[in-house]
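J.: coords please:
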Amino acid sequence: MNSLTDSTPVARRRTPLNRSQIVGFWGAWAGWTLDGMDSFIYALVLTPALTELLPRSGFAATPANVGLAGSILFALFLVGWGLSFIWGPLADRFGRTKVLAGTIFTFAIFTGLAATSSNVWELGIYRFIAGVGIGGEWALAGTYVAEAWPEDRRKMGAGYLQTGYYAGFFLAAALNFTIGVHFGWRAMFLTGAVPVVVAILILLRVKEPEKWQKAEANAVQSKPLREILGPAYRRRTWVACILLTIAIIGLWAGAVYEPSAVIQLATRAGMAKADSIRMASVATGLLSIATIIGCLALPPLAERIGRKKTLAIYFAGMAVSIVGSFGWAFYLPNGLAPFIAWLCVLGFFGGNFALFSLWLPEQFETRVRATAFAFCTSFGRFVGAGVNFLLGAAVLHMHTLGVPVALTALAFVIGLFVIPFAPETKGEVLPQ
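T.: Take a look at the predicted model:
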């Protein structure tokens, strides 16, 4: 009898990843990273781009016009994001990797074309179409990782994947700190064309997940959009839509207006224009690092206490940190340092998006999973576009951006009352 063997627990070994799973993950991660970079480039170059393009379009480049035009263009971008639900049914029909590559190719090409804009109308069109591509990337990347990775790894895979988006924020801030300051906003948009290489890599090197291949082989003719809105899935679909809408409102309220807020606070503190822009880049980098930490902390917490409790903690943290940063620190006489400190807290709880990468695939079967993911995210983006437009109007009317952004904390309070209606999937395997 071997007492050592009897008394020592056997260490659990995680399932090793094969080459296709590794390459596929890094392809999805890189696409999501460059997606985040592309999204945030607009926030960083908003003022210089519109200052140049508004006069060419027949409008004065006043701060009020820049703010209003910026909000309208960003709302158009979010509408493009909303229309990205078209990618979900395509991925359920033709495969995850091909359509994922298509989303990356779309946003890369039209982000690069934005550098050629000669007026605000052209910039709006390019950003709208880029938004359609960007909006589909998360749904397809999240679906791919959930299906391709082994069951004992996919939860942390969702956290790893979500870090890419905020790594993209950090990359955009670094590019703005170097390329943006020295070469201008057009050069920043040109860097957004780089993801074409990632799209080609995904097409050539990554296989379809086995779960999708099996589902496709056994598939009966169905209409996935009708199915997720039918009796079997209706409740979880609409609850997920509401929760994602709240998360998107908070993300974009904070992220879009963060650089402008930092620039205003830095200017108020006596910094020169170039130094204020650099400070905005530094603040964005800190926000990104904090969010990456929040993404990595989330999957273990969700495994320990459950999906619903974890989201409640992150939503409560978002509400408090939005009020603390935009409602309080922004109005302090020397508010730059406190504002940036609160941004780090805001960033950590902004990692709530990692939960959706983990949780949404667990709620739907393979044959409708990509459609459900894309539909729920798109719904939130449509509402987010409307809220962003209202925020821009409120900023213009109130002549301040702090209070309007701080009021978005109310959305997270509402979210705390919606979370109990969602299904708890802790301990469940990914449904086939």
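J.: CA only for contacts and neighbour counts going forward, please
T.: Noted.
J.: quick one, strands of this protein?
T.: For the chain, applying DSSP state E gives no strands.
J.: Taking the centroid of it, which residue is nearest it?
T.: With distances taken as CA atoms, centre = their mean, the chain has residue 165 as the residue nearest its mean C-alpha position (5.9 Å).
J.: so that residue sits right up against residue 39, yeah?
T.: No. Taking contacts as CA atoms under 8 Å, residue 165 lies outside contact range of residue 39: 9.2 Å.
J.: Please report how far residue 428 lies from residue 407.
T.: When distance is defined by CA to CA, to the nearest Å, residue 428 is 37 Å away from residue 407.
J.: So if I had to pick from the two, which one is more boxed in?
T.: Neighbour count, other CA atoms under 10 Å: between residue 428 and residue 407, residue 407 has more, with 17 against 10.
J.: list the contacts for the residue lying closest to that one once chain neighbours are set aside?
T.: Distances taken as CA to CA, 6 or more residues apart in numbering put residue 323 closest to residue 407, at 7.5 Å, once the chain neighbours are dropped. Shown in contact with residue 323 (CA atoms under 8 Å, 6 or more residues apart in numbering): 406-407, 409.
J.: taking the residues you listed one by one, which sit in helices?
T.: Among the contacts of residue 323, the ones falling in helices (DSSP state H) are 406, 409.
J.: Just the closest of the contacts of residue 323 to residue 391, please.
T.: Nearest to residue 391 among the contacts of residue 323: residue 407, at 9.6 Å, using CA to CA.
J.: Compute the distance between that closest one and residue 400, please.
T.: Distance from residue 407 to residue 400, by CA to CA: 13 Å.
J.: hmm, back to that, okay, the contacts of residue 323 in a markdown table with distance to residue 292 next?
T.: Compiled in a markdown table, the contacts of residue 323 are given as follows (distance: CA to CA, whole Å):
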| residue | distance to residue 292 |
| --- | --- |
| 406 | 23 |
| 407 | 25 |
| 409 | 21 |
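J.: ok, the contacts of residue 323 vs residue 381, which is closest?
T.: Out of these, the member with the shortest distance to residue 381 (by CA to CA) is residue 409, at 17.3 Å.
J.: Now the second one, please; I'll put the structures next to each other:
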Amino acid sequence: MAAPSTSARPWREEISKYQWAVLFATTLGWALDGFDSSLFTQVAAPATADLLNRPSTFHTGLVVTLFLAGWATGAILFGAVADYIGRVRVLIIGVLTYSVFTAATVFVTEYWQFALVRFIAGIGSGVELPVGAALVAEAWNNRHRAKASSVMMSGLAIGSLLSALVYYFVGGLGWRQTLAFGLAPALLALFIRRHIHEPATTAEVKAQRAARRQERAAGAAKTADDRFVLNQLFSRPLVGRTVACTLICCGALFAFWGVTTWTPQIIRVVVANRGVTGEAAVPYVSWATAALNVGGLLGYASWGFIADRIGRRRTYAMSLLIGITGILALYPFADSYTTYLWLLPVVGFGVFGVLSGNAVFFPELFGPSVRASAMAVTNSIGRFLTAAGPLFAGAIATTWFDGNLARATAAVSMLIVIAFIGLWFTPETHGRFLYSGAPTSSDHTSHTTDRMADARQPEAT
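T.: Coordinates of the predicted model:
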């Protein structure tokens, strides 16, 4: 395949119907994934209280943690499978799994059933990001790849906004009726099956693996590329990039799950102090969730456009600093609902933007034979390590912060600074696929970074 086009043709002429279909399917899939998870966080506290016959921040945090653990497990499992059998079939399996089991939550009668169903839904939910991001990166083999990846990531915020709208209208009916809407994503599987085929890189990787099997059968020596994909990610020359990207994910996810999990409950506390409780609080929670996700939508969608202008690493730094500023200005100090409505978009723009960067940047660091696995592993290790964040915030709110959940959320979310460590050890890609060859001194000014990062050579796109 040819290198990315730099011609002066109108940009629409550079994009095929297949590329548009891939972008539509992955954006909608990620939107419905966000719809499911955001809808759940808005009803997690009342659902837990109903099933336990008492409110419990610990058990609310626990069920969110189990969902994240399922997400990470499913991502690693299906990400590796996608690197061997292809992206499309795995994407369909994931969509069906998280939609069916979200809807199945309606029928649970015990808390342990609630937790189990959410764990299984998480397994399906984990497929969308690594496989969808790999599919977009490989299908959009032109100069618009970063923008397309950002648009795909904006789907998460679109879905979360949609969930806020649904909760606004049906939240008063009860948490079961609200979660019944989780079955909607199943319809996407039909579209994917009908309109999306595997990108050319999938066939190329399969052909290369078949050729290597024949060579090995003829007596050729085993090479690093012959190893199982997960082994490759934790061996040279890829291990440095795997670790660096994982650190970025860890920092981003501590903040993301801290603010998305607990903001609805924090808003309930804020309005309860003014006498607004029960079903009367539903519109307030809905609008606050919408405000967070409006900022998130802008952060997601703009990341690729900004990164094409100023570079990936500078855009990461910008998103991180905005997220940190928003968190510190809001959660430790604000006790006004109006203040939350003004500052939640700032938090969303910064924190969500970092995750968009992962979808743009990480595929450029890993080759097509390990790309979905790399996206899955780096995000999933981050999720395993940060899954206890919501649980921890709920626990320390009582023990360290005199019951102040907002300050506890700020403390956990500030672990976003870990992302700066990973960012230091990654090269600037300038929009190219860089994953083979010998290191160059231009990767980073630090010699340590050169040792951690493998080479910068453009992948044929």
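J.: where does the TM-score land?
T.: The TM-score (TM-score structural alignment, normalised by the length of the first structure) is 0.91; 411 aligned residues with a CA RMSD of 1.7 Å.
J.: Just give me the neighbour total for the corresponding residue of the second structure for residue 22 of the first structure.
T.: Using TM-score structural alignment as the criterion, residue 22 of the first structure maps onto residue 20 of the second structure. Residues within reach of residue 20 of the second structure, counting by other CA under 10 Å, total 14.
J.: residue contacts, residue 20 of the second structure?
T.: Listed by CA under 8 Å, 6+ apart, residue 20 of the second structure has no contact partners.
J.: Relative to residue 237 of the second structure, how far out is it?
T.: Using CA to CA, residue 20 of the second structure is found at 34 Å from residue 237 of the second structure.
J.: One more: residue 198 of the second structure?
T.: Distance, residue 198 of the second structure to residue 237 of the second structure, by CA to CA: 27 Å.
J.: now swap in residue 270 of the second structure and tell me
T.: Counting by CA to CA, the gap from residue 270 of the second structure to residue 237 of the second structure is 50 Å.
J.: any idea where the helices of the stretch 251-400 of the first structure begin and end?
T.: All helices of the stretch 251-400 of the first structure, identified by DSSP state H, counting those that start in this stretch, fall at 273-305, 307-322, 336-349, 353-359, 366-398.
J.: Likewise for the stretch 51-200 of the second structure?
T.: Going by DSSP H, counting those that start in this stretch, the stretch 51-200 of the second structure shows helices at 57-85, 87-104, 111-125, 128-139, 145-170, 175-179, 186-195, 200-217.
J.: So which of the ones you listed is the most surrounded?
T.: Mean neighbour count (mean count of other CA atoms under 10 Å) peaks for helix 128-139 among the helices of the stretch 51-200 of the second structure, with a mean of 28.
J.: which other residues reach stretch 210-217 of the first structure?
T.: So stretch 210-217 of the first structure is contacted by 92-93, 95-96, 147-148, 366-367, 432 (CA under 8 Å, 6+ apart).
J.: what stretch of the second structure lies opposite it in the alignment?
T.: Under TM-score structural alignment, the alignment places stretch 210-217 of the first structure onto residues 200-207 of the second structure.
J.: average distance between the matching stretch and the first structure?
T.: Once fitted to the first structure, stretch 200-207 of the second structure is off its aligned match by 1.7 Å on average (mean CA distance after the TM-score superposition for the first structure).
J.: from the middle of its chain, how far away would that stretch be?
T.: Computed by CA atoms, centre = their mean, to the nearest Å, the chain-centroid distance of stretch 200-207 of the second structure equals 26 Å.
J.: And stretch 256-273 of the second structure, by the same measure?
T.: Averaging C-alpha positions (CA atoms, centre = their mean) puts stretch 256-273 of the second structure 21 Å from its chain's average.
J.: how about it, aligned to which bit of the first structure?
T.: Structural correspondence for stretch 256-273 of the second structure: residues 251-268 of the first structure, per TM-score structural alignment.
J.: Have a look at how far, on average, that stretch is from the second structure.
T.: Mean for stretch 251-268 of the first structure is 1.0 Å (mean CA distance after the TM-score superposition for the first structure).
J.: ok, and the contacts of residue 323 of the first structure in the second structure?
T.: Of those, the ones still in contact in the second structure (both residues aligned by TM-score structural alignment, their matches' CA atoms under 8 Å) are residue 406.
J.: just the contacts of residue 323 of the first structure now: which is nearest residue 32 of the first structure?
T.: Proximity of the contacts of residue 323 of the first structure to residue 32 of the first structure (CA to CA) peaks at residue 409, which lies at 26.3 Å.
J.: quick revisit: among the contacts of stretch 210-217 of the first structure, which one lies nearest to residue 329 of the first structure?
T.: Nearest to residue 329 of the first structure among those: residue 147, at 43.0 Å, using CA to CA.
J.: Relative to residue 118 of the first structure, how far out is that closest one?
T.: 43 Å.
J.: What of residue 299 of the first structure?
T.: 45 Å.
J.: So those two - more neighbours on which side?
T.: Using other CA under 10 Å as the criterion, residue 299 of the first structure and residue 118 rank with residue 299 on top: 24 against 14.
J.: ok, residue 278 of the second structure - how many residues close by?
T.: Number of residues near residue 278 of the second structure (other CA under 10 Å) recorded here: 11.
J.: Please disregard the earlier target; I meant residue 234 of the second structure.
T.: 15.
J.: Would you mind finding the match for it in the first structure?
T.: Residue 234 of the second structure maps onto residue 229 in the first structure, by TM-score structural alignment.
J.: Next, the contact list for its match, please.
T.: Contacts for residue 229 of the first structure (CA under 8 Å, 6+ apart) come out as residue 237.
J.: Tell me how far the nearest residue to residue 265 of the first structure once chain neighbours are set aside lies from residue 325 of the first structure.
T.: Spatial nearest neighbour of residue 265 of the first structure, excluding adjacent residues (CA to CA, 6+ apart): residue 336 at 5.4 Å. Distance, residue 336 of the first structure to residue 325 of the first structure, by CA to CA: 10 Å.
J.: More neighbours: the two, which one.
T.: A direct count of neighbours by other CA under 10 Å for residue 336 of the first structure and residue 325 places residue 325 higher, at 28 against 24.
J.: aligned partner of the more buried one in the second structure?
T.: For residue 325 of the first structure, the aligned position in the second structure is occupied by residue 330, per TM-score structural alignment.
J.: now do residue 39 of the first structure
T.: Aligning on TM-score structural alignment places residue 39 of the first structure opposite residue 37 in the second structure.
J.: Please name the residues that touch the residue nearest to its match when sequence neighbours are not counted.
T.: Distances taken as CA to CA, 6+ apart put residue 160 closest to residue 37 of the second structure, at 7.8 Å, once the chain neighbours are dropped. Counting by CA under 8 Å, 6+ apart, residue 160 of the second structure touches 31, 34-39, 289-290, 293.
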